[in-house]
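Asker: have a look; sequence and predicted model below, questions after that.
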Amino acid sequence: MKKLPGFTCMALLVLGAASVRAETPPSSPPQAPASHARVKRLKVTVLSTMLTDLKGLGEWGFAALIEADGHRILFDTGANPDTVLKNAPLLGVDLSTVTDVILSHNHGDHTGGLVTLRRELAKKNPAALSRVHVGRGIFWSRVSASGKSGEGNSFLAARPRYEATGGKFIEHSEPVELFPGAWLTGPIPRVHPERNWSGKGKVQTPEGLVEDTLPEELALVLDTEQGLVLVTGCAHAGVINTLELARARVREAPVLAAIGGFHLFDADEKTLAWTGGKLREMKLGYLSGAHCTGIEALHRLRELTGLERATSIVGSVGSSFELGKGLEPLKIAR
């Protein structure tokens, strides 16, 4: 288990040049000593998703700003190049002081804004969005799910354009503490058969061409005194697989909040019942289901977990979760 002590410029610039690499995660999450650090102040604000309130642009995509104990991280960058760029100032959010980005996986609805955001924000601050944390496998070649010839991983074309701006990619293969109490999961072991992906694509791994299960997918876990807060882009690896990894590698604590896309929009009742039951066992306190969660799926999970309208919302552009205050759904999803 690795730890990055704060976002010190020297440490991360060296790390960004070399990349963090390790062996492929085991099939089940090993136990490890818990960190004693806890996040004291936390706010997560959605910057890209389908539903929007009085301000902002909606799209099939996801992005969120995480503000924790003085650290600011952009989690995913939306689909269209300028969605987050336009939404942020409408919401009173200045992204020019954000140096670090997390990309949950290679899909364009999570990576599409990266290059545009970096280029535009760097005009104000050369360090803006200059470091991008990714999971091992995000740069692997894909065979298109549609069967068309050519490269199926559109993010490969964005890589040189981003690096040409002076930005660095930091590749992770295991859980890492980005700053005290904030953990990046690294690629997530598939312990339970949560098949939250199309099953049509193929990925070229070091072991050969296999089904593309989005092996690079990672999530962010923030450890607070009240419990764990999960931020995820699509949960292709499964929200339960993700949370079980977090509870094994960070701390076996209740899940205070789960925020992001959970790819349950076409899940059947059996899948939703199992997922809701597991979340209830983990004592889920708040749920903000945005992007690919599905509105009906979100409402069913609300019932299954015993949550209420105030503690379980459809995530919209500008909606937020704040430690000590809970969810702010804005008017459209209240």
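Answerer: Good, I have the coordinates.
Asker: please make it C-alpha for all contacts and neighbour counts, starting now.
Answerer: Fine.
Asker: how about the strands in the stretch 151-300 of the chain?
Answerer: 168-172, 176-179, 182-184, 202-205, 208-211, 220-224, 227-232, 255-261, 286-290 (DSSP state E, counting those that start in this stretch).
Asker: run through the neighbouring helices and strands of the fourth one.
Answerer: Judged by 3 or more CA pairs under 8 Å, 6 or more residues apart in numbering; DSSP states H and E, strand 202-205 is in contact with strand 142-143, strand 208-211.
Asker: among these, which is the most enclosed?
Answerer: strand 142-143 (a mean of 22; mean count of other CA atoms under 10 Å).
Asker: okay, now the one to match up with it:
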Amino acid sequence: MCDASTAAPGDVLAAAPRTAPGEAVDPIALEPVDEVRITTLVDNVFDALLTGDDHVKRVSFGAGAGVRAPQFEGGTTNVGLVAEHGFAALVTVRRGDRETSLLFDTGLSPDAMVNNADRLGADLSGIQAVVLSHGHFDHAGGLAGLAGRRTGLAAMPMVVHPYLWTRRRLAVPGGDPAELPTLSKRALETEGFQVIERRQPSLLLDNAVLITGEVDRTTDFEHGMPPPHQAWDGAQWRHDPLVIDDQALVVHVRDRGLVVLTGCGHAGAVNIVRHAQRLTGVPTLHALLGGLHLGGPAFEPIIGPTVTALTEMAPALVVPGHCTGWRAQHALAATLPDAWVQGSSGTTYLLTT
């Protein structure tokens, strides 16, 4: 498992910075914050035995109230949190004594995110916006549960890329193509979401949170999805390597640097971080969290140059989750042992000045 963390001779060259072609929408005046708390509401893993510290808060099997289970004395049992192949995070930023929050992705199933939030005692009624990293259903399924909690409330802003609504499918050779669930804009608006479509960067929460918009693809190794991932262009199915609606969330922690949160990281972890640095003019990566999409045979060959580039950035915290894959997890843990932290549903990461 250490092989993946050893850079091949070409890895360093492949991971070298390149100038992004064309014009950029920069600089972005991203206001620094005193603190950001990121609570992973849904991830692929839940481990009740993980330990935390002053900056990483874990939850155990005792999270929330006991649930009914007549097979136990007293009729109840303790539960932990739901883990599923999806991602959702509650992001809270603080400047001085003012705190504001938003949701970044909502998980796979309708109930996992809201149930986990309940068990954590996290109040979702106070969030200011919802951001979807891209249109894949394992990041948007929890919108149904969230909508069920919002009856009679004011419209909730939802920031998305306009290609979020793209029909997609997986056409693996030798099997029948499987179309993926596609979000309905009309249904979301009917449920009280105010859909805001942007290809360019967006500043939210009083200019304290940056949503990257489309990410410049500047590395020569982050090629995106393999040929079986296809999109409907209105006339036919075509290979969709870029997942162009992929975007990340960025916060600048004062005197520390950038905190970058990804959903799947389809644009490539290195592309995303460099794009955030370019947009903001902040050179330091303080933390990288979220899905890095390095699992499986199509992506494992780029683990080496990805780890090489991230090592050069020297982040203080790396929490790969969701679709990162176990080989990449081991490579990052071996190469960045002081920064790497195991992700888990329900974990809160505190990043402060």
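Answerer: Right, received. Where do you want to start? Quick caveat, the model's predicted, so the values are computed rather than measured.
Asker: most tightly packed of the strands of the stretch 151-300 of structure 1?
Answerer: Most buried among the strands of the stretch 151-300 of structure 1, given mean count of other CA under 10 Å as the contact rule, is strand 286-290, at a mean of 28.
Asker: dump the strands of the stretch 151-300 of structure 1 to TSV, plus distance to L91 of structure 1.
Answerer: Formatted as TSV, the strands of the stretch 151-300 of structure 1 follow (distance: least, CA to CA, whole Å):
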stretch	distance to L91 of structure 1
strand 168-172	28
strand 176-179	26
strand 182-184	24
strand 202-205	38
strand 208-211	40
strand 220-224	23
strand 227-232	20
strand 255-261	18
strand 286-290	17
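Asker: go through these and name the closest to L42 of structure 1.
Answerer: strand 220-224 (8.6 Å; CA to CA).
Asker: the closest one maps to which residues in structure 2?
Answerer: On structure 2, the counterpart of strand 220-224 of structure 1 by TM-score structural alignment is residues 249-253.
Asker: the matching stretch vs structure 1 - mean distance after superposition?
Answerer: Stretch 249-253 of structure 2 differs from its equivalent in structure 1 by a mean of 0.8 Å after superposition (mean CA distance after the TM-score superposition for structure 1).
Asker: I'd say L30 of structure 2 and L210 touch.
Answerer: Yes - counting by CA atoms under 8 Å, L30 of structure 2 touches L210, with 6.7 Å between them.
Asker: report the contact partners of the aligned residue in structure 1 for F87 of structure 2.
Answerer: Alignment note (TM-score structural alignment): F87 of structure 2 maps to F62 of structure 1. Residues near F62 of structure 1 by CA atoms under 8 Å, 6 or more residues apart in numbering: 46-49, 76-79, 109-110, 233, 260-261, 290-291.
Asker: out of these, which comes closest to R249 of structure 1?
Answerer: G233 (19.8 Å).
Asker: counterpart of that closest one in structure 2?
Answerer: G233 of structure 1 maps onto G263 in structure 2, by TM-score structural alignment.
Asker: surely its match is in contact with G290?
Answerer: Yes - here G263 of structure 2 reaches G290: they are 5.7 Å apart, a contact under CA under 8 Å.
Asker: how much space between the match of F87 of structure 2 and K325 of structure 1?
Answerer: 23 Å (CA to CA, to the nearest Å).
Asker: R195 of structure 1 too?
Answerer: From R195 of structure 1 to K325 of structure 1 the distance is 34 Å (CA to CA).
Asker: comparing those two, which shows the higher neighbour count?
Answerer: A count of neighbours by other CA atoms under 10 Å puts R195 above the other of R195 of structure 1 and K325, at 16 against 9.
Asker: show me what that one aligns to in structure 2.
Answerer: Per TM-score structural alignment, R195 of structure 1 is aligned with H223.
Asker: tell me, how many residues neighbour N116 of structure 2?
Answerer: 22.
Asker: looking at this, it is in a helix?
Answerer: Yes - looking at N116 of structure 2 with DSSP: H, G, I helix; E, B strand; the rest coil, it is inside a helix.
Asker: contacting residues for it?
Answerer: L41, V42, L81, V82, G346.
Asker: also T116 of structure 1?
Answerer: T116 of structure 1 touches P81, D82, counting by CA under 8 Å, 6+ apart.
Asker: quick check, it in a helix?
Answerer: Yes - residue state for T116 of structure 1 (three-state DSSP) corresponds to a helix.
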